[in-house]
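Colleague: Okay, sequence plus prediction incoming.
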Amino acid sequence: MIFKPEKIISGGQTGADTGGLIAGQRLGIATGGAAPKGYLTEEGARAEFLKGFGLIELPTKDLAERTRENIRNSDATLIFTDNPNSDGTAYTIRFCREMDKPYLIVDPREDCCRKIRAFIDKNRPFVLNVAGNRESNSRGITQRAIKIIQQVFSG
């Protein structure tokens, strides 16, 4: 039997974050996470949409604090990015290192399912944080993240 996390969380931004939540819900995995004040994303406030995935609202709009909170509340972080030098990815890596939390960076344009499966099997996260590029910086990343996560956890 393949290992699955009990919960997938994210910060709710468009792109990889949303892809992780949608995939989790489709797989019957609990979802959640912490979103910035106002449930703000690059598309504006998305409170009802994000509450539907169990996200809570932080008292600050600071995206770095949102990232820090989700890493703190997870056992491992999966980062989908085709630009590993982006500010958001840099924050995510820095906070994972500071908190001694395992993380994996994957390019969703490549075949990365085996790499993710090995990471999951090694770390066995109860709560998996999904992070990465927003949709405007990486067109199609939402759908790629959904497809990859579903493949990894469908066996």
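Modeller: Received, thanks. Numbering: from 1, shown residues only.
Colleague: drop to CA atoms for contacts and neighbour counts, all remaining ones
Modeller: OK.
Colleague: Geometric centre of this protein: which residue is closest?
Modeller: Val130 (1.5 Å; CA atoms, centre = their mean).
Colleague: What residue, apart from its backbone neighbours, is nearest Leu128 spatially?
Modeller: Using CA to CA, 6 or more residues apart in numbering and skipping residues adjacent in sequence, the residue nearest Leu128 is Ile8, 4.8 Å away.
Colleague: another one to put next to it:
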Amino acid sequence: MGVEKGFKEEERLVGEGGQVGEGDEGFSGLYQGLLTKRLQSGIMLKKIISGCQTGADIAGIDAAISYDFPYGGWVPKGRRTEAGPLPEKYQVQEMPTAGYPKRTEQNVIDSDGTVIFVRGKLSGGSDLTRKLAEKHKKPWLHLDMLENTVDGATDILLAWLDEMGVEVLNVAGRSASKDGQIYAVVFQVISLALQKLHPTV
């Protein structure tokens, strides 16, 4: 099971593996009161990390930077991305190897939980991220952005962060070459989450 600690009342929304899709429409209204109470007294997110690939990964980091929020993560040797070397402005750590899987695994290990953004089902690198989270017994959440609005996905993410006790969040998902629209969606969700969790950032 991807989510090691689940919501007992929310099994129809957050099922086995933490995948979120059908049935999410009523989440915001149904759990908004509970979420508000949690945000007033719950654990606060302290850092966002990712592998800094184009698309979902770098969107999470860019959102953190835009709010002057702590960020980091591991990238392949040579700061490799599908768009060329990652610009030096990003303060992250390089792996000793140039492959993507090892850096994916290290980011899973160094985080308290991983959110995986795709539009549709998990596959390729996104599904590898899930498998690595399961291997290391780390909670993970798949947000299908074909089934969720930005506001709805943000509420689901915040409730999951609090329930799982996540302080270091690993942001993963589709690359820009696989989905040209995923960057904008992830940037919006992470930005909105930071606004709600840390209104003073």
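Modeller: Arrived safely, thanks for sending. Computed from a predicted model, the values in this text were never measured in an experiment.
Colleague: After superposition, what's the TM-score here?
Modeller: The TM-score (TM-score structural alignment, normalised by the length of the first structure) is 0.91; 152 aligned residues with a CA RMSD of 1.5 Å.
Colleague: what residue of the second structure takes the place of Thr67 of the first structure?
Modeller: Mapped onto the second structure by TM-score structural alignment, Thr67 of the first structure lines up with Thr104.
Colleague: Can you name the helix or strand that that match falls in?
Modeller: helix 100-110 (DSSP states H and E).
Colleague: so what secondary structure elements neighbour that helix?
Modeller: Other helices and strands packing on helix 100-110 of the second structure, by 3 or more CA pairs under 8 Å, 6 or more residues apart in numbering; DSSP states H and E, are strand 74-75, helix 124-135, strand 168-173.
Colleague: Just send these back as a markdown table, with distance to Leu30 of the second structure too.
Modeller: What follows is these, written out as a markdown table (distance: least, CA to CA, whole Å):
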| stretch | distance to Leu30 of the second structure |
| --- | --- |
| strand 74-75 | 37 |
| helix 124-135 | 28 |
| strand 168-173 | 25 |
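Colleague: Among these, which comes closest to Thr54 of the second structure?
Modeller: strand 168-173 (9.6 Å; CA to CA).
Colleague: next one: the helix or strand following the closest one to chain centre, how far?
Modeller: Using DSSP H and E, the next helix or strand after strand 168-173 of the second structure towards the C-terminus is helix 182-197. The chain centroid and the centroid of helix 182-197 of the second structure are separated by 10 Å under CA atoms, centre = their mean, to the nearest Å.
Colleague: Just give me the match in the second structure for Gly15 of the first structure.
Modeller: Gly15 of the first structure maps onto Gly55 in the second structure, by TM-score structural alignment.
Colleague: Tell me, how many residues neighbour that match?
Modeller: Using other CA atoms under 10 Å, Gly55 of the second structure has 26 neighbouring residues.
Colleague: so how far is Asn148 of the second structure from the counterpart of Gly33 of the first structure in the second structure?
Modeller: Aligned counterpart of Gly33 of the first structure in the second structure: Gly73 (TM-score structural alignment). According to CA to CA, to the nearest Å, Gly73 of the second structure and Asn148 of the second structure sit 27 Å apart.
Colleague: Can you give me the separation between the residue nearest to the centre of the first structure and Met1 of the first structure?
Modeller: On the measure of CA to CA, Val130 of the first structure and Met1 of the first structure end up 22 Å apart.
Colleague: Also Thr60 of the first structure?
Modeller: Taken as CA to CA, the span from Thr60 of the first structure to Met1 of the first structure is 41 Å.
Colleague: Those two: which has the busier surroundings?
Modeller: Taking other CA under 10 Å, Thr60 of the first structure and Met1 do not tie; Thr60 has more neighbours (13 against 4).
Colleague: where does that one fall, helix, sheet strand or coil?
Modeller: coil (DSSP: H, G, I helix; E, B strand; the rest coil).
Colleague: thinking again about what came up before, assess the claim that the residue nearest to Leu128 of the first structure and Ala30 are in contact.
Modeller: Yes. Counting by CA atoms under 8 Å, Ile8 of the first structure does reach Ala30; the two are 6.3 Å apart.
Colleague: Now for those two: what residues contact both?
Modeller: Common contact partners of Ile8 of the first structure and Ala30 (CA atoms under 8 Å, 6 or more residues apart in numbering): Gly24.
Colleague: In terms of packing, which of those two has more residues around it?
Modeller: Higher neighbour count among Ile8 of the first structure and Ala30: Ile8, with 27 against 17, using other CA under 10 Å.
Colleague: and the strand or helix carrying the more buried one, how far from the chain's centre?
Modeller: Assessed by DSSP H and E, Ile8 of the first structure sits inside strand 7-9. Centre-to-centre, strand 7-9 of the first structure and its host chain are 8 Å apart (CA atoms, centre = their mean).
Colleague: And that strand, what does it pack against?
Modeller: helix 16-26, strand 30-35, strand 127-132.
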